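Enquirer: my questions concern the predicted model and sequence given below.
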Amino acid sequence: MTVPEPAATRRGGRWIDEWDPEDEHFWREKGERIARRNLLFSIISEHIGFSIWTLWSVLVLFMGPEYGIDAAGKFFLVSVATLVGAVVRVPYTFAVARFGGRNWTVVSASMLLLPTAAAFLVMEPGTSYTTFMLVAMLTGVGGGNFASSMTNINSFFPLRKKGWALGLNAGGGNIGVPVIQLVGLLVIATAGDGEPRVLLAVYTPLIVLAAFLAWRYMDNLAPVRNDTGAARESVRDGHTWIMSFLYIGTFGSFIGYSFAFGLVLQNQFDRTPLQAASITFIGPLLGSLIRPLGGYWADRFGGARITLATFAGMAAATGVVIVASAAESLPVFLVGFIALFVLSGLGNGSTYKMIPGIYRAKALARGLTGEDADAWGRRLSGAAIGLIGAVGALGGLGINLAFRQSFQATGTGTGAFASFLVFYAVCFVVTWAVYLRRPARPAGPVARGAGTGEGAEERHAYVGV
């Protein structure tokens, strides 16, 4: 949601008044070095943000019978963390241009101390459920770090480098989920499942370090301003909401399952906290690592084709999980559930790659050509990405609420998985009908270089104009 404007000098802090990464001489002589430095420390901050956002996926493993909270109550705790993390992504997206990328990274990283300190104070039997819920809500601030971090890094890199940079930034952040689960495993294995404060003590200095590194080494870009006009236009565009729906299916699944995996293993298969923790990190880790491959395949074969295959695979994997649940087969269940993580990671990469292609196709349909079409597409896709990321994260809320209802009603997650199967089937149909089914008339002029990849795909797509 940000656009470069003529440089306007700002006082205080580390402000860069002139920034033109598309100028190859500037990029080679100065820009690349600065951009790479900011990317590195952005990844560190976002990584810790994801870890704190998903903190309660680990803390609930420490909450034994003495806490007096049943499975449904634990699923609701992780649900409120997911909800807040999704909602704050919208203001976090605008905060970068308003306060500066470096300044906001310092603030957003420092804010992670609030939920960590609060959890340290209350994590013991006898604390009221309402208190736990309020503290879980605080961890949602970590979910906003993704939106501000992606917006900030998007401004530093030229168009030809954005995919690589944003892929590294997103993947490095996502890995914060399995890392905190691994740390939780180590704590349970060494200190026992009655010492959740050890986990919190480990992360407190890491938060301080991330904030300090951002303050010391990152920069603010003065030419970047919020493009509120593009934001309003993207809200009115149907494709923003269609892609939000599809991103619910990919990223919503990834974050929702990341929160829920350990709880499902404990409550459906009677795993101990240590047994659950020894497995839960595997799915998020594989899903994070494979995300760049989803983007690479989307570049090569077309984003909608990879997304379509992803939803078909997710539906099949969900079917495996349902069969395993009915048969009470833990090995088969793990194969299906981990496959869901891997496929959601692929889908995260491919759906993000679809967005620029869609809006460039819309620009061509409006009669724009060349750089004018590229600029219009970048402007609208940049605005849409922030909203799509926020709405997509709400899928994690839906998944955990579905698990809560299923365990409350039947004592298993089978009912929730059945609803997910239906949802993935709908996502499959929507992807095919909107982005792959060739319409009766072309959507607009053929993109430059059409014939392979996203341009060839989107020239036949219905673009809703």
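Expert: Looks like it came in fine. Residues are numbered from 1 along each chain as shown.

Enquirer: going forward, measure contacts between C-alpha atoms and count neighbours the same way
Expert: Fine.

Enquirer: and the host helix or strand of residue 214, what does it pack against?
Expert: If you go by DSSP states H and E, residue 214 is part of helix 196-217. Counting contacts by 3 or more C-alpha pairs under 8 Å, 6 or more residues apart in numbering; DSSP states H and E, helix 196-217 packs against helix 32-53, helix 101-110, helix 113-122, helix 176-191.

Enquirer: ok now the lengthiest helix in the chain, how far from the chain's centre?
Expert: Ranked by residue count under DSSP state H, the longest helix found in the chain is helix 370-410. Distance of helix 370-410 from its chain centroid, counting by C-alpha atoms, centre = their mean, to the nearest Å, is 8 Å.

Enquirer: next SSE downstream of it?
Expert: Next along from helix 370-410, by DSSP H and E: helix 414-431.

Enquirer: how about that following helix: buried residues?
Expert: Neighbour counts over helix 414-431 (16 or more other C-alpha atoms under 10 Å) mark 414-417, 420-421, 423-428, 430-431 as buried.

Enquirer: now it and helix 370-410, what's the angle there?
Expert: 160 degrees (axes from the mean of the first three to the mean of the last three C-alpha atoms, to 10 degrees).

Enquirer: for the closest residue to residue 231 other than its chain neighbours, what are its contacts?
Expert: Of all residues beyond its chain neighbours, the one nearest residue 231 is residue 383 (5.1 Å), with distances taken as C-alpha to C-alpha, 6 or more residues apart in numbering. Neighbouring residues of residue 383 by C-alpha atoms under 8 Å, 6 or more residues apart in numbering: 1-2, 227, 230-231, 234.

Enquirer: okay, now the one to match up with it:
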Amino acid sequence: MRGRWIDHWEPEDPAFWRRVGAPIARRNLWASIAVEHVGFSVWTLWSVFVLFMGPEYGLDAAAKFLLVSTASFVGAVLRVPYTFAVARFGGRNWSVISGLLLLVPTVAAAFVLQPGTPYWVFLLMAALAGVGGGNFASSMTNINAFYPDARKGLALGLNAGGGNIGVAVIQLVALLIIAVAGAGQPKIILGVYIPLIVVVSVVAALGMDNITSVRNDTGAAKLALAHRHTAIMSFLYIGTFGSFIGYSFAFGLVLQTQFGRTPLEAAAVTFIGPLIGSLIRPLGGWLADRLGGARVTFWNFAAMALASLLCIGASGLGSLGLFTAGFICLFFFAGVGNGSTYKMIPAIFRREALARIAEGAEQGPALRHARRVSGAALGLISAVGALGGLLINLAFRQSFAAAGSGVPAFWAFLAFYVVCVAVTYAVYVRVAPVRAGARPRLASVRV
């Protein structure tokens, strides 16, 4: 180990892990969570600001949904270069850089967040907030390299859950500000987060490390892109993480638009869903470690379909309580599914490595290759999955514009979850018969 660069990293070696690996991995994990947490808060900043934007801003529901959709889209797109940035700059170095980049959208918003500002300026500010969405991809790619496969589910679940909870925390901060200072003081949020961004960036600089082998393997992303399971898992991740982030952006606006809630009434409920979805994500990884990611994901999508049906029924009855319960169930199962799907990704690449080892490949290089490619796949899949947040908010925007209700959007979500159930079962749960002596296809292997 030289400076902040680690030249030798073998987490699959039990002796190395006990003696050296575990303490270093834990230190990097907690520092990573801090930066990612604030990144998620900044990414969802405008989903909070729209709760403060009353009639004096001159924005209808469609305009507000477009604002949050813009932040969601930019955050999803940035996850691709952020994934590559870990290999180019090192996980620790990029955590510091990406943390400090969060100052751009927050400082800029402090100058323009007021009635009378042109709408295109608000759109630009929402787009800048998208830098917070990129942090997730680089953070997950980096932490994936630190942990052995048997511990990835819980580690990645903690990393993602600790980041995801930033959505709930900033919404809780907004609730407190609205309750104490009123709905006309959104800039107080920036006064909280601008100093916090500086603090977590310093924590990353002091507490994290770079791994040389990850930095040197810049071709891993190309290998991950060419892998068929990267596309399949990206589709499934749209259903889990895409749902979580999309509903996080939309929940407050839906309550205001469909049920006529005031900013304070909406803020009092909005944070509950993301909080539950974030806290439950490590449980999804833990269950996947023990029961298999595919099995957990399969049943989870079935539960999300039922929760969508509950929201549809509650909308027809005009029941705010039942609707809120259904929406929170969607957050709960999206959180579990986030953990289980992310556990599946490194398991797929490890299975391939074990198959190559059985055919005569050297164990060490094969497993290191699997870790590096799965790390790149994690980032790419997270980018595609985050686009689900854009699709959900666009669906709500169109649904309210056309029908004055979110019901058509929920029918679309229900249909999508049913497709996800079928895909998960066909590709990862069902084990096809294998002829004697034949090597099973990876698609038929349980993960």
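Expert: Great, that's in hand. These numbers come from a predicted model, not from an experiment.

Enquirer: what's the TM-score here?
Expert: Aligned and superposed, the two chains score 0.93 in TM-score terms (TM-score structural alignment, normalised by the length of the second structure); 444 aligned residues with a C-alpha RMSD of 2.4 Å.

Enquirer: in CSV: the contacts of residue 383 of the first structure, plus neighbour count, secondary structure and distance to residue 23 of the first structure.
Expert: Formatted as CSV, the contacts of residue 383 of the first structure follow (neighbours: other C-alpha atoms under 10 Å; DSSP: H, G, I helix; E, B strand; the rest coil; distance: C-alpha to C-alpha, whole Å):
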residue, neighbour count, secondary structure, distance to residue 23 of the first structure
1, 28, coil, 22
2, 24, strand, 19
227, 18, coil, 22
230, 20, helix, 24
231, 21, helix, 26
234, 24, helix, 28
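
Enquirer: list the contacts for the spatially most central residue of the first structure?
Expert: Nearest to the geometric centre of the first structure sits residue 251, at 5.6 Å (C-alpha atoms, centre = their mean). Residues in contact with residue 251 of the first structure (C-alpha under 8 Å, 6+ apart) are 344-345, 347-348, 392-393, 395-396.

Enquirer: for residue 24 of the first structure, grab the count of nearby residues.
Expert: Neighbours of residue 24 of the first structure under the rule other C-alpha atoms under 10 Å: 13.

Enquirer: same question but for residue 55 of the first structure, I mixed them up
Expert: Neighbours of residue 55 of the first structure under the rule other C-alpha under 10 Å: 28.

Enquirer: excluding its backbone neighbours, what's nearest the counterpart of it in the second structure?
Expert: Matched by TM-score structural alignment, residue 55 of the first structure corresponds to residue 45 in the second structure. Computed as C-alpha to C-alpha, 6+ apart, the closest residue to residue 45 of the second structure that is not its neighbour in sequence is residue 129, at 7.1 Å.

Enquirer: can you check residue 88 of the first structure too?
Expert: residue 144 (5.2 Å).

Enquirer: contacts only, for that neighbour.
Expert: Residue 144 of the first structure sits next to 49, 85-90, 92 when contact means C-alpha under 8 Å, 6+ apart.

Enquirer: tell me the SS of it?
Expert: Following DSSP: H, G, I helix; E, B strand; the rest coil, residue 144 of the first structure is assigned to helix.

Enquirer: that one -> the second structure?
Expert: In the second structure, residue 144 of the first structure lines up with residue 134, judged by TM-score structural alignment.

Enquirer: roughly how far apart are that match and residue 209 of the second structure?
Expert: Applying C-alpha to C-alpha, to the nearest Å, the value for residue 134 of the second structure to residue 209 of the second structure is 19 Å.

Enquirer: please apply the same query to residue 393 of the second structure.
Expert: 37 Å.

Enquirer: one more: residue 267 of the second structure?
Expert: 38 Å.

Enquirer: I'd say residue 401 of the first structure and residue 76 touch.
Expert: Yes. Using C-alpha atoms under 8 Å, residue 401 of the first structure is in contact with residue 76, at 6.6 Å.

Enquirer: does residue 345 of the second structure touch residue 378 like I think?
Expert: Yes. With contact defined as C-alpha under 8 Å, residue 345 of the second structure counts as touching residue 378 (6.9 Å).

Enquirer: neighbour count: the two, which is higher?
Expert: More neighbours surround residue 378 than the other of residue 345 of the second structure and residue 378, with 29 against 22 (other C-alpha under 10 Å).

Enquirer: near the nearest residue to that one once chain neighbours are set aside, how many other residues are there?
Expert: Residue nearest to residue 378 of the second structure in three dimensions, not counting chain neighbours: residue 141, with 6.0 Å by C-alpha to C-alpha, 6+ apart. Neighbour count for residue 141 of the second structure, taken as other C-alpha under 10 Å: 30.
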